[in-house]
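> coordinates only, no sequence provided:
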């Protein structure tokens, strides 16, 4: 496939995937008015486990003959996914959708730090400066020490750290582990961990509205996963990755339309700073790859 055409298709798929993930978050936040946290994640986790399991069987990827090293990484990735789900949805239940989405856009910034500290990757002064500016943007969104500070912003920040661990484990896996199997393992871990957590909650009746929102969450998160995987397979990762920032625009729009929330001036400026820093880091990495 022509690189230009592939990149265009990849960009479109990444935008769809990013939007789908944010629509999943919208459904989950709406569910906070109907169901408790662990019950919500358990029910969604069971649905995702069943669907991903069927897909893995259909494509012949439901196999278990992996090395001990790969199994360790699968376990770390799956546990990190479960912890990240609990942390992020806890934040989502208690803060504005746009702000929670914006904090998650700090992933390229955090991964730059992870790459420098743990993977010993060379990070020049430009990316170092962009990383520092990005963290300032995060502080503008979280604004600690003010009356507007929401303790649940720290849960969102902890999610970014946990997702970094998840992605680092995925990065170290061998090519023998299919992506869909890794996703199935993670969905299973979410269902198990949140099922255990739901024992200590008072389960609520699942109304018709809750069923619609749960199926919406499952459909959107599956769409997000499939689209994002397809995006990096038809287009260059360095080109399509920046288009994941479409999720922030969707988050601001859905936050206003569904929940009547909008970021204040400082938070909106922080969103812009985080996205600009992340884009610079991604584009700088692409430039360095071309030089190599």
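Great, that's in hand. Note that this is a predicted model, so its numbers are computed, not measured.
> going by C-alpha atoms from here, please, whenever you check contacts or count neighbours.
Noted.
> could you pull out the helices for this protein?
Assigned by DSSP state H, the helices in the chain fall at 3-31, 37-58, 68-94, 97-104, 107-117, 125-142, 153-172, 179-198, 208-234, 237-240, 246-259, 265-291.
> out of the ones you listed, which one sits most buried?
helix 97-104 (a mean of 26; mean count of other CA atoms under 10 Å).
> which strands or helices does that one pack on?
helix 3-31, helix 68-94, helix 125-142, helix 153-172, helix 246-259, helix 265-291 (3 or more CA pairs under 8 Å, 6 or more residues apart in numbering; DSSP states H and E).
> what sits against residue 245?
15, 18, 105, 275 (CA atoms under 8 Å, 6 or more residues apart in numbering).
> typo on my end, it should be residue 136
Per CA under 8 Å, 6+ apart, neighbours of residue 136: 270, 273.
> and the helices and strands packed on helix 97-104 as a markdown table, adding distance to residue 117?
Converted to a markdown table, the helices and strands packed on helix 97-104 look like this (distance: least, CA to CA, whole Å):
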| stretch | distance to residue 117 |
| --- | --- |
| helix 3-31 | 28 |
| helix 68-94 | 19 |
| helix 125-142 | 12 |
| helix 153-172 | 12 |
| helix 246-259 | 28 |
| helix 265-291 | 16 |
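> so which of the ones you listed is nearest residue 225?
Closest approach to residue 225 among the helices and strands packed on helix 97-104 (CA to CA): helix 3-31, 6.8 Å.
> mind checking how far residue 101 is from residue 171?
Here the criterion is CA to CA, to the nearest Å. By it, residue 101 lies 23 Å from residue 171.
> likewise for residue 38?
The value you get for residue 38 to residue 171, if CA to CA is used, is 29 Å.
> take the one below as the second:
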């Protein structure tokens, strides 16, 4: 159990470092180009994720192909949105808005899965959106494409999570991981054809850090869920916010004022409370193969 949770913390530290590398690009490459090369490098994790009975065609061949396509498209949109968000916003602010994901999952659970949601989880939804208003402070500061991209990333992640709920018990881990990589590769690759810019040496280094660290994080997360229940590993995702504050301050000199810190705390609290209620009410991840 301890090793699994520790591996979870290591996985999300690697994810945060991956996001820092893509932020170091500072918009010098189109976001879809960064996602394309990141997905190419992400394929290096496939040999480690492939199980003994898996076949390579399982990367694209799913039991429920429609849900595979939903995850592929949602992952592509979420990845491109994340790159835009991290390029345009301070890391902590981008993470705070992306962490609306569990709030969106609750809403989609009602709309798509017809689940019953009690007043406690609805209260967390309201609190989460209050936290967003505190972070954004509309009317008191200029809002840009980065804020929209971060919220879109959280929504895309929630759609992917709903598809995982439906497909997880029926699909192999290789298939679930492959949907995200192949979707991002194809979607970003098509967009890249219209405006391709060959990366320079420094950009290649940043892209390598972005893609390989994300692949490493995926492998670590898989190992974590093999050693501890997924519902114990998943909350370690919130450690990304600590890394975001630290990396944002050290690498990018991001400022974190008190209203933003309070808003971030509200969003994280609402998201974590939603997660705890999900564990008590649905326990869906115990039927799924990945977090």
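Looks like it arrived, so ask away. Please read these numbers as outputs of a predicted model, since none were measured by experiment.
> ok, the alignment partner in structure 2 of residue 35 of structure 1 - contacts?
Alignment note: residue 35 of structure 1 maps to residue 29 in structure 2; criterion TM-score structural alignment. Taking CA under 8 Å, 6+ apart, we find residue 29 of structure 2 in contact with 197, 199.
> which residues does stretch 247-261 of structure 1 contact?
15, 18-19, 21-23, 26, 96-98, 101-102, 105, 262-263.
> against residue 278 of structure 1, how distant is residue 133 of structure 1?
Residue 133 of structure 1 is 10 Å from residue 278 of structure 1, by CA to CA.
> I should have written residue 71 of structure 1 there, sorry.
Counting by CA to CA - residue 71 of structure 1 and residue 278 of structure 1 are separated by 32 Å.
> now swap in residue 109 of structure 1 and tell me
Counting by CA to CA - residue 109 of structure 1 and residue 278 of structure 1 are separated by 6 Å.
> so what's in contact with those two at the same time?
Residues touching both residue 109 of structure 1 and residue 278 (CA under 8 Å, 6+ apart) are 130-131, 134.
> quick revisit: closest to residue 175 of structure 1 out of the contacts of residue 245 of structure 1?
For the contacts of residue 245 of structure 1, the nearest to residue 175 of structure 1 is residue 18 (24.7 Å; CA to CA).
> turn the shared contacts of residue 109 and residue 278 of structure 1 into CSV, columns for distance to residue 55 of structure 1.
CSV is the format used below for those (distance: CA to CA, whole Å):
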residue, distance to residue 55 of structure 1
130, 40
131, 38
134, 38
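> now the equivalent of residue 88 of structure 2 over in structure 1, nearest residue through space, not along the chain?
By TM-score structural alignment, residue 88 of structure 2 lines up with residue 94 in structure 1. Among residues not flanking residue 94 of structure 1 along the chain, residue 152 sits closest, at 6.6 Å (CA to CA, 6 or more residues apart in numbering).
> so the counterpart of residue 162 of structure 2 in structure 1 versus residue 29 of structure 1, what's the distance?
Residue correspondence to structure 1 (TM-score structural alignment): residue 162 of structure 2 is matched to residue 168. In this view, residue 168 of structure 1 and residue 29 of structure 1 are 28 Å apart by CA to CA.
> pull the contacting residues for residue 93 of structure 1.
28-29, 32.
> which of the residues you listed lies closest to residue 119 of structure 1?
residue 28 (34.4 Å).
> chain neighbours aside, what residue packs nearest to that closest one?
Once flanking residues are discounted, residue 28 of structure 1 sits nearest to residue 217: 6.5 Å by CA to CA, 6+ apart.
> now do residue 170 of structure 1
residue 77 (6.5 Å).
> quick one, what contacts the alignment partner in structure 2 of that neighbour?
Residue 77 of structure 1 maps onto residue 71 in structure 2, with residues paired by TM-score structural alignment. Shown in contact with residue 71 of structure 2 (CA under 8 Å, 6+ apart): 159-160, 163-164, 179-180, 183.
> and residue 71 of structure 2, how far from residue 144 of structure 2?
27 Å.
> what do you get for residue 262 of structure 2?
From residue 262 of structure 2 to residue 144 of structure 2 the distance is 21 Å (CA to CA).
> wait, doesn't the match of residue 88 of structure 2 sit right on residue 151?
No - in this structure, residue 94 of structure 1 is not within contact of residue 151 by CA atoms under 8 Å, at 9.1 Å.
> and the nearest residue in space to residue 153 of structure 2 that is not next to it in sequence, how far from residue 119 of structure 2?
Counting by CA to CA, 6+ apart, the nearest residue to residue 153 of structure 2 once its immediate chain neighbours are dropped is residue 78, at 4.3 Å. Distance from residue 78 of structure 2 to residue 119 of structure 2, counting by CA to CA: 29 Å.
> equivalent analysis for residue 275 of structure 2, please.
Applying CA to CA to residue 275 of structure 2 and residue 119 of structure 2 gives a distance of 15 Å.
> need the contact list for the residue nearest the centre of structure 2.
For structure 2, residue 157 is the residue whose C-alpha lies nearest the centre (CA atoms, centre = their mean; 6.1 Å). Counting by CA under 8 Å, 6+ apart, residue 157 of structure 2 makes contact with 74-75, 78, 101.
> again, but for residue 122 of structure 2
Applying CA under 8 Å, 6+ apart, no residues contact residue 122 of structure 2.
> ditto for residue 221 of structure 2
Contacts of residue 221 of structure 2 by CA under 8 Å, 6+ apart are 7-8, 11.
> try 10 Å this time
4-5, 7-12, 215, 230, 233-234, 290-291 (CA atoms under 10 Å, 6 or more residues apart in numbering).
> so what corresponds to it in structure 1?
Under TM-score structural alignment, residue 221 of structure 2 pairs with residue 228 in structure 1.
> again with residue 56 of structure 2
Checking TM-score structural alignment: residue 56 of structure 2 goes with residue 62.
> so how far is residue 77 of structure 1 from the closest residue to its match other than its chain neighbours?
The shortest distance from residue 62 of structure 1 to any non-neighbouring residue, by CA to CA, 6+ apart, is to residue 56 (5.2 Å). Going from residue 56 of structure 1 to residue 77 of structure 1 by CA to CA gives 18 Å.
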